[in-house]
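Trainee: pasting the sequence and the predicted coordinates here, then a few questions.
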Amino acid sequence: MKNKNGAVCVLFNPNVREFVINLNHYKPFFDELVVVDNSDVFNHELAHQLALMKNVTYISLGENKGIGYAQNLGVLHLAASIDKICFFDQDSWTSVKDLEKLFSLLSANQTYSMLALSTDGLQSKRTNIKDVDEVISSGSIVLRTVFEKLGGFDESLFIDFVDYEFCWRMRASGYRIGIVSGTQLHHQTNSQQVLKHTKSAPFRNYYVFRNAILLIKQKLVFNRSSYVVGLLLKRAVFEIVFNDNRKSRIHFIMRGIVDGVKGRCGELVG
């Protein structure tokens, strides 16, 4: 049986027009593509448009079950002949040319189990693979055998650090991860920017701080504790000093810290 290319794309309250534009950039490359929608309401417009596309499966969850759950579910719906899995979010896209480069490199380099598109925006005529300890899931491809052997993404984290945690598990198990220069993951964002940082909702701080502490406590950060602590300190300064809704942001930071110490996971309730 000939191995085929597959992808999983996770959505949450997407702008249908913008998502379809992004999807059409890379859809021709894949033999099979599963779109998992974490939105609370069934999107009839999106379902109709995707139904007209060949080899695209649309799954509406009717509620937000978290990024890890949606990605794992998407992988389960890919055919057994798919041996390499690519992940996207609704705001990202890349070219077929860069995908061809990524997949061919992963096939040719038996020492790597995951490769990712570059996100630095730098143009390079040379194609090099830079070893890293973590990448974001969007624009990455992983060997299906490795993904399934490690049990997929940790659904208990819900959102934030889900992709990094999986990468650290890979590294702890001896697998190599690389970013490919001369490629580019394009990211379309309508979010407000503050000091070149994307402004997120205050509640996201809960998941960032809680999950970081959970992973450090469980020693699942692959010798990256100081790096993670540094990320938290920078985020705390950015959120409290340079953002609005400071009281709310501090509230969710503190709540995340407390629940992280207590070992609570899953979706934020209340």
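Mentor: Yep, that arrived.
Trainee: CA only for contacts and neighbour counts going forward, please
Mentor: OK.
Trainee: could you pull out the strands for the stretch 151-270 of the chain?
Mentor: 176-180, 186-187, 193-194, 197-198 (DSSP state E, counting those that start in this stretch).
Trainee: looking at these, which is closest to Ser137?
Mentor: strand 176-180 (11.7 Å; Cα to Cα).
Trainee: residues of the closest one that come out buried?
Mentor: Across strand 176-180, burial judged by 16 or more other Cα atoms under 10 Å covers 176-180.
Trainee: and for stretch 54-74?
Mentor: Here stretch 54-74 shows 56-60, 64-74 as buried, counting by 16+ other Cα under 10 Å.
Trainee: please apply the same query to stretch 237-255.
Mentor: Of all the residues in stretch 237-255, those buried under the rule 16+ other Cα under 10 Å are 239-240, 249-250, 252-253, 255.
Trainee: check stretch 39-48 too.
Mentor: Quick answer for stretch 39-48 (16+ other Cα under 10 Å): 39, 42, 46-47.
Trainee: of the residues you listed, closest to Val96?
Mentor: Closest to Val96, out of all of the buried residues of stretch 39-48 and judged by Cα to Cα, is Leu46, at 22.7 Å.
Trainee: that closest one and Pro14, how far apart?
Mentor: Between Leu46 and Pro14 the computed distance is 9 Å (Cα to Cα, to the nearest Å).
Trainee: ok so, going back, between the buried residues of stretch 39-48, which sits nearest Leu157?
Mentor: Ser39 (17.9 Å).
Trainee: in this structure the closest one contacts Gly66, no?
Mentor: No. Here Ser39 lies out of contact with Gly66, judged by Cα atoms under 8 Å, at a distance of 10.2 Å.
Trainee: in terms of helices and strands, where is Tyr69?
Mentor: Element membership of Tyr69, judged by DSSP states H and E, is helix 67-76.
Trainee: so which elements touch that helix?
Mentor: Helix 67-76 is packed against strand 4-11, strand 32-37, with contacts defined by 3 or more Cα pairs under 8 Å, 6 or more residues apart in numbering; DSSP states H and E.
Trainee: which element follows the longest one toward the C-terminus?
Mentor: So the one you mean is strand 4-11. helix 16-26.
Trainee: can you give me how far that following helix is from the chain middle?
Mentor: Relative to its chain's centre, helix 16-26 lies at 17 Å (Cα atoms, centre = their mean, to the nearest Å).
Trainee: okay, now Ser173: neighbour count?
Mentor: 12 (other Cα atoms under 10 Å).
Trainee: how much space separates it from Gly74?
Mentor: Distance, Ser173 to Gly74, by Cα to Cα: 24 Å.
Trainee: put this next to the first one:
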Amino acid sequence: MNSYVEFAIGVVFYNPTDEEVLKVKDYSEIVPRVYIYDNTEENPNPLCLINLKQDEYTYIANNKNDGIAVALNKLCNLAKKDGYKYLLLLDQDSIFKIEDIRKMFQEIRNHASKDIGIYTPEIHYMKGNGEIRARTVQTKPSTVFSEISWAITSGSVVSLEVYSQSSGFDEFLFIDRVDYEYCVQLRKLGFKTVRISGAILYQFLGETQGGIFKFSGHNPIRHYYIFRNRLYLVQKYKENFNGIKKVAYLGLTITRHLALVLICESRKTEKFKAIKVAYRDYKKGKMGKYDPENSRELA
């Protein structure tokens, strides 16, 4: 029996393992419907179709990678159309225990507010089987909600009423900073992003590199999106980056980005090429998915 009838869950797949697909069955035990957007480019995994009753899930696959923003917008719009008030968004590799999901849903039921656009759990990052760090300081046990500036996508419960008042997730970004941009957008509209105390989601990081400097390494294409999208967001929210503030922010973030690649990362030449192409594409207004036909340096 699904007790949280106003909630649905949306999961984005990209080459999921069988174990990751099977987690959907657990989710279906606490909500009436699970929405699955499969960004796998070839031969999407049909296992979820076998292990779930058809009236418990909606499965979307286009045999291509549409990016995270397109997937999130589709999931939110479907859930809104089907009459749900809230949608919990999850990555395929996130570890979010059912009891923590229940706790989160119950706290939202008990303390929901029309000025809250996103509810998020406490996020603990993992590398392999070892915990690395929490992204934010945990709230005091006596505090149910604590306002934060932004939240990662996975684990976020989106108010679909608030979502309908926004312009949705920015599909120009494709991936990287999609979650951050949505939270900035909501804040400009007068809505809050809050963290719920006591509900914990474990999120896996990429390959961690460096000796003294610990950070999560990325492939060249990801560096392309990070660099290009940073420039795009500064321009999109230029009222937040006037004059010296813009120069200081871009100077610091770009210098740090280049320094980390130079000092700590492998495949330096490829990554510097990716950053060069990212700058060129931004200047030309090329957003969305990276197009290797127009940027042969990274092909």
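Mentor: Noted; the coordinates are in hand. It should be emphasised that the depicted structure is a prediction, and the values quoted were computed from it without experimental measurement.
Trainee: okay if I get the strands of the stretch 151-270 of the first structure as CSV plus distance to Ala80 of the first structure?
Mentor: Shown next, in CSV, are the strands of the stretch 151-270 of the first structure (distance: least, Cα to Cα, whole Å):
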stretch, distance to Ala80 of the first structure
strand 176-180, 23
strand 186-187, 29
strand 193-194, 41
strand 197-198, 38
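Trainee: what's the match for Phe103 of the first structure in the second structure?
Mentor: Per TM-score structural alignment, the equivalent position to Phe103 of the first structure in the second structure is Phe105.
Trainee: that match in helix, strand or coil?
Mentor: helix (DSSP: H, G, I helix; E, B strand; the rest coil).
Trainee: what about Thr189 of the first structure, how many neighbours?
Mentor: Thr189 of the first structure has 11 nearby residues by other Cα under 10 Å.
Trainee: wait, it touches Asp91, no?
Mentor: Yes. Counting by Cα under 8 Å, Asp91 is a contact partner of Thr189 of the first structure at 6.4 Å.
Trainee: which residues of the second structure fall in helices?
Mentor: With DSSP state H as the criterion, the second structure has helices at 18-27, 47-51, 68-81, 98-111, 160-163, 178-188, 220-236, 244-264, 268-284.
Trainee: trace Ser166 of the second structure over to the first structure, please.
Mentor: By TM-score structural alignment, Ser166 of the second structure lines up with Leu150.
Trainee: looking at the second structure, name the residue matched to Ala172 of the first structure.
Mentor: Checking TM-score structural alignment: Ala172 of the first structure goes with Lys188.
Trainee: OK, contacts around the equivalent of Leu88 of the second structure over in the first structure?
Mentor: Here Leu88 of the second structure is matched to Cys86 in the first structure, going by TM-score structural alignment. Going by Cα atoms under 8 Å, 6 or more residues apart in numbering, Cys86 of the first structure touches 6-8, 138-142.
Trainee: what do you get for Pro32 of the second structure?
Mentor: Residues near Pro32 of the second structure by Cα under 8 Å, 6+ apart: 2, 4-5, 7-8, 56.
Trainee: returning to what we had before: for Thr119 of the first structure, which of the strands of the stretch 151-270 of the first structure is the nearest?
Mentor: The closest of the strands of the stretch 151-270 of the first structure to Thr119 of the first structure is strand 186-187. By Cα to Cα, the value is 7.3 Å.
Trainee: in the second structure, point out the residues matching that closest one.
Mentor: Residue span in the second structure matched to strand 186-187 of the first structure, by TM-score structural alignment: 202-203.
Trainee: how about the aligned partner of Cys264 of the second structure in the first structure, nearest residue that isn't a chain neighbour?
Mentor: Matched by TM-score structural alignment, Cys264 of the second structure corresponds to Phe242 in the first structure. With sequence-adjacent residues excluded and distances taken as Cα to Cα, 6 or more residues apart in numbering, Phe242 of the first structure is closest to Val194, at 7.5 Å.
Trainee: number of residues surrounding that neighbour?
Mentor: 12.
Trainee: again, but for Leu268 of the first structure
Mentor: 14.
Trainee: alignment lookup: it to the second structure.
Mentor: So Leu268 of the first structure corresponds to Tyr290, using TM-score structural alignment.
Trainee: re the thing from before, for the contacts of Cys86 of the first structure, which one is nearest Ala80 of the first structure?
Mentor: Gly6 (10.2 Å).
Trainee: picking that back up, against Leu52 of the first structure, how distant is the residue nearest to Phe242 of the first structure?
Mentor: For Val194 of the first structure relative to Leu52 of the first structure (Cα to Cα), the value is 39 Å.
Trainee: name the residues of stretch 13-26 of the first structure that are buried.
Mentor: 14, 19-20, 22-23, 26.
Trainee: thinking again about what came up before, which residue numbers in the second structure go with the helix holding Tyr69 of the first structure?
Mentor: Using TM-score structural alignment, helix 67-76 of the first structure pairs with 68-77 in the second structure.
Trainee: what about the matching stretch, how far off from the first structure?
Mentor: When the first structure is overlaid, stretch 68-77 of the second structure sits 1.3 Å from its aligned residues on average, using mean Cα distance after the TM-score superposition for the first structure.
Trainee: what's next to that stretch, contact-wise?
Mentor: So stretch 68-77 of the second structure is contacted by 10, 12, 35-37, 39, 87, 89, 160, 163, 168-171, 173-175, 178 (Cα under 8 Å, 6+ apart).
Trainee: give me the neighbour count for the match of Ala172 of the first structure.
Mentor: Close neighbours of Lys188 of the second structure, defined as other Cα under 10 Å, add up to 11.
Trainee: circling back to that earlier point, now the buried residues of strand 176-180 of the first structure as TSV including distance to Ile129 of the first structure?
Mentor: As requested, the buried residues of strand 176-180 of the first structure are exported to TSV (distance: Cα to Cα, whole Å):
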residue	distance to Ile129 of the first structure
Arg176	11
Ile177	9
Gly178	6
Ile179	6
Val180	5
